[in-house]
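In: Okay, sequence plus prediction incoming.
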Amino acid sequence: MSEELFPPPAVQVAAGAVHLPRRLAPGAQRELLAACRRWAVPPAGLRTVRMPNGSRMSVRQVSLGRHWYPYGYAATVVDGGGEPVKPFPDWLGRWARAAVDAAAEVAGEPVFGAVPCAVEYDIALVNFYGDGARMGMHRDSDERSAAPVVSFSLGDACVFRFGNTEGRGRPLGVPPDEVWGRDVELRSGDAFVFGGPARLAYHGVPRTEPGSAPPALGLRGRVNVTVRAY
């Protein structure tokens, strides 16, 4: 109960990276989840992404605004049936801009650009994590824009590992038995914003916590909605 009444404070994880716990109230979480379920329906619905080396991502995905494929964007599902991608909703862009403004207040420095945020967000990736799904260390470098990335979490909690801009591997000098990068627990309703010097930092999800979603949300698994500007 105390967590619902008094969510943890926002934290600057690194220069340009801010964790905003419980950014979305329960009603907003239900609204976003309902939208995700609509977006997941074909055509251009939830899919399993095949990487160039033939492997398949354990996370399933839906694109909005433009279709992401390894490693680029297109107006249609070019690595599938060729369907037009689902449109990006204006309200999701407003939510993202508000999160950037909140992160800028925490950072206390102009790493995210103008305040209030004026970024015209126009694309998003919706990722669904079932039991055992994970996301390897990667960086979001396929966009032409350097605008901050805004991530919203729904459902099961996860460990979100935020690294550096130098590479996805373990940095020199870090022993093999030590965690490298900053591990952040993301729970349902949390937002995470990264831009400026952290815009191209490597990050990933080594594990989720199955069964940890708020019961009232009616979701098993984790949904992550990552909003970007193309």
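Out: Structure's in. What do you need? Residues are numbered from 1 along each chain as shown.
In: rest of the way, CA atoms for contacts and neighbours
Out: Will do.
In: Just give me the neighbour total for residue 47.
Out: Using other Cα atoms under 10 Å, residue 47 is surrounded by 18 other residues.
In: That one reaches residue 63, doesn't it?
Out: No. Counting by Cα atoms under 8 Å, residue 47 does not reach residue 63; the two are 9.5 Å apart.
In: Where do the helices of the chain begin and end?
Out: 2-5, 26-39, 90-107 (DSSP state H).
In: which helices and strands sit right next to the last one?
Out: Okay, so that is helix 90-107. When contacts are defined as 3 or more Cα pairs under 8 Å, 6 or more residues apart in numbering; DSSP states H and E, helix 90-107 packs onto strand 11-14, strand 17-20, strand 149-155, strand 191-194, strand 222-228.
In: Tabulate the ones you listed in TSV, adding columns for mean neighbour count.
Out: Compiled in TSV, the helices and strands packed on helix 90-107 are given as follows (neighbours: other Cα atoms under 10 Å):
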stretch	mean neighbour count
strand 11-14	17
strand 17-20	26
strand 149-155	26
strand 191-194	27
strand 222-228	24
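In: So which of these is nearest residue 52?
Out: Closest to residue 52 of the helices and strands packed on helix 90-107 is strand 222-228 (Cα to Cα; 22.3 Å).
In: burial of the nearest residue to residue 43 once chain neighbours are set aside, as a residue count?
Out: Among residues not flanking residue 43 along the chain, residue 83 sits closest, at 6.4 Å (Cα to Cα, 6 or more residues apart in numbering). Using other Cα under 10 Å, residue 83 has 16 neighbouring residues.
In: ok, now residue 38?
Out: 11.
In: Now do the buried residues in the top strand by length along the chain.
Out: Across the chain, the strand with the greatest residue count (assigned by DSSP state E) is strand 56-64. Buried residues in strand 56-64, counting neighbours by 16 or more other Cα atoms under 10 Å, are found at 57-64.
In: Over to stretch 35-52?
Out: Neighbour count says stretch 35-52 has 36, 39-40, 44-47, 49 buried, by 16+ other Cα under 10 Å.
In: any idea how far residue 130 is from residue 209?
Out: 10 Å (Cα to Cα, to the nearest Å).
In: Below is an additional structure, to be compared with the one above:
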Amino acid sequence: MSALVARPTMEIAPGAIHVPGWLTLHEQRELVAACRTWATSPVPIRHTRLPRGGVMSVQTVCIGWHWQPYRYTRTADDVNGEQVAPFPDWMVRLGRRAVCEAYHDQQTADRYTPDTALINFYDGQARLGMHQDNDEHSPAPVVSLSIGDSCVFRVGNTQTRTRPYTDIELASGDLFVFGGPSRYVYHGVPKVHQDTADPACGLGSGRLNITMRVTGLTEPEDTW
């Protein structure tokens, strides 16, 4: 989706930075192609089942470490028992570029070494409720990349799922980084705007969201 009016970089809250249009169309297509490969094997994309029996409306596949509520493991014991695809070096470099773009701090960016990514696919009806990304043992920033249909992204506070919060639009190619005081903000996606993506991004429909994280884990027995 091409904006008629330029959208500036904005700090939504301290440490929560929105950089519109950060990924080029070529980069978006490359990420879509990689995600399609990861979605088929070794652990296929799926709707995650929650501990109380509910099923998430987004579909998820992981690389590096496998996430299931609410822990990380090397093998996807809740899916097929296979070890997830490794986290590639080129994704580490992309994550460092993103952190540098958001914070303009090369030293912080150079230290950033993500080792997992949760890749969520939203169809037009999918939603994600307010939640914190707090299953990691590291307070390093989360790097979020959006491809495909735009969405309403709700950025809350660190204390409660309710107000105050700010709604912004995330469009294809947008970068959002949350770290520092905003590392544990509640956030969610209450709405996806169907058919708003540029077909040149490589995604025919829906929204792809890639969130890179640092787990702080080293061996499988470190999970909890």
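Out: Noted; the coordinates are in hand. Every value quoted in this text rests on a predicted model; they were computed, and no experiment measured them.
In: coming back round to it: any chance of the helices of the first structure in a markdown table, plus distance to residue 139 of the first structure?
Out: Formatted as a markdown table, the helices of the first structure follow (distance: least, Cα to Cα, whole Å):
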| stretch | distance to residue 139 of the first structure |
| --- | --- |
| helix 2-5 | 31 |
| helix 26-39 | 23 |
| helix 90-107 | 19 |
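In: So which of those helices is nearest residue 78 of the first structure?
Out: helix 26-39 (17.6 Å).
In: so the closest one versus strand 222-228, what angle?
Out: Relative orientation of helix 26-39 of the first structure versus strand 222-228 (axes from the mean of the first three to the mean of the last three Cα atoms, to 10 degrees): 80 degrees.
In: Mean distance of helix 26-39 of the first structure to its aligned residues in the second structure, please.
Out: On superposition with the second structure, the mean distance recorded for helix 26-39 of the first structure (mean Cα distance after the TM-score superposition for the first structure) is 0.5 Å.
In: Give me the contacts around that helix.
Out: Residues from elsewhere that reach helix 26-39 of the first structure (Cα atoms under 8 Å, 6 or more residues apart in numbering): 45-46, 62, 86, 126, 154, 188-189, 217.
In: tell me the two of the buried residues of strand 56-64 of the first structure that are most distant?
Out: Among the buried residues of strand 56-64 of the first structure, 58 and 64 lie farthest apart (Cα to Cα), at 19.6 Å.
In: what's the counterpart of residue 212 of the first structure in the second structure?
Out: Residue 212 of the first structure maps onto residue 196 in the second structure when the alignment is built from TM-score structural alignment.
In: Could you find the closest non-adjacent residue to its match?
Out: residue 149 (5.0 Å).
In: Next, the contact list for that neighbour, please.
Out: 171-172, 192-197, 205-207.
In: and what of residue 198 of the first structure?
Out: 14-17, 164-165.
In: Look up how far residue 5 of the first structure lies from it.
Out: Taken as Cα to Cα, the span from residue 198 of the first structure to residue 5 of the first structure is 31 Å.
In: and if you look at residue 229 of the first structure?
Out: For residue 229 of the first structure, the distance to residue 5 of the first structure equals 33 Å [Cα to Cα].
In: Looking at those two, which has the bigger crowd around it?
Out: When residue 229 of the first structure and residue 5 are compared for neighbours, residue 229 comes out ahead with 19 against 7, by other Cα under 10 Å.
In: Give the closest residue to the equivalent of the more buried one over in the second structure in space, chain neighbours not counted.
Out: Here residue 229 of the first structure is matched to residue 214 in the second structure, going by TM-score structural alignment. Using Cα to Cα, 6+ apart and skipping the chain neighbours, the partner closest in space to residue 214 of the second structure is residue 114 (4.4 Å).
In: wouldn't the one you found be in contact with residue 92 here?
Out: Yes. Residue 114 of the second structure lies in contact with residue 92 (Cα under 8 Å); the separation is 5.9 Å.
In: For those two, indicate the residue with more neighbours.
Out: Taking neighbours as other Cα under 10 Å, residue 114 of the second structure and residue 92 compare with residue 114 leading, 26 against 18.
In: which position in the first structure aligns with that one?
Out: Aligned partner of residue 114 of the second structure by TM-score structural alignment: residue 121.
In: what do you get for residue 171 of the second structure?
Out: Applying TM-score structural alignment, one finds that residue 171 of the second structure aligns to residue 187 in the first structure.
In: distance of the residue lying closest to that match once chain neighbours are set aside from residue 214 of the first structure?
Out: Spatially, and ignoring its direct neighbours in sequence, residue 187 of the first structure is nearest to residue 157 (4.3 Å; Cα to Cα, 6+ apart). Between residue 157 of the first structure and residue 214 of the first structure the computed distance is 10 Å (Cα to Cα).
In: Ok, residue 72 of the first structure next?
Out: 34 Å.
In: Look at these two and report which has more neighbours.
Out: Taking other Cα under 10 Å, residue 72 of the first structure and residue 214 do not tie; residue 214 has more neighbours (17 against 11).
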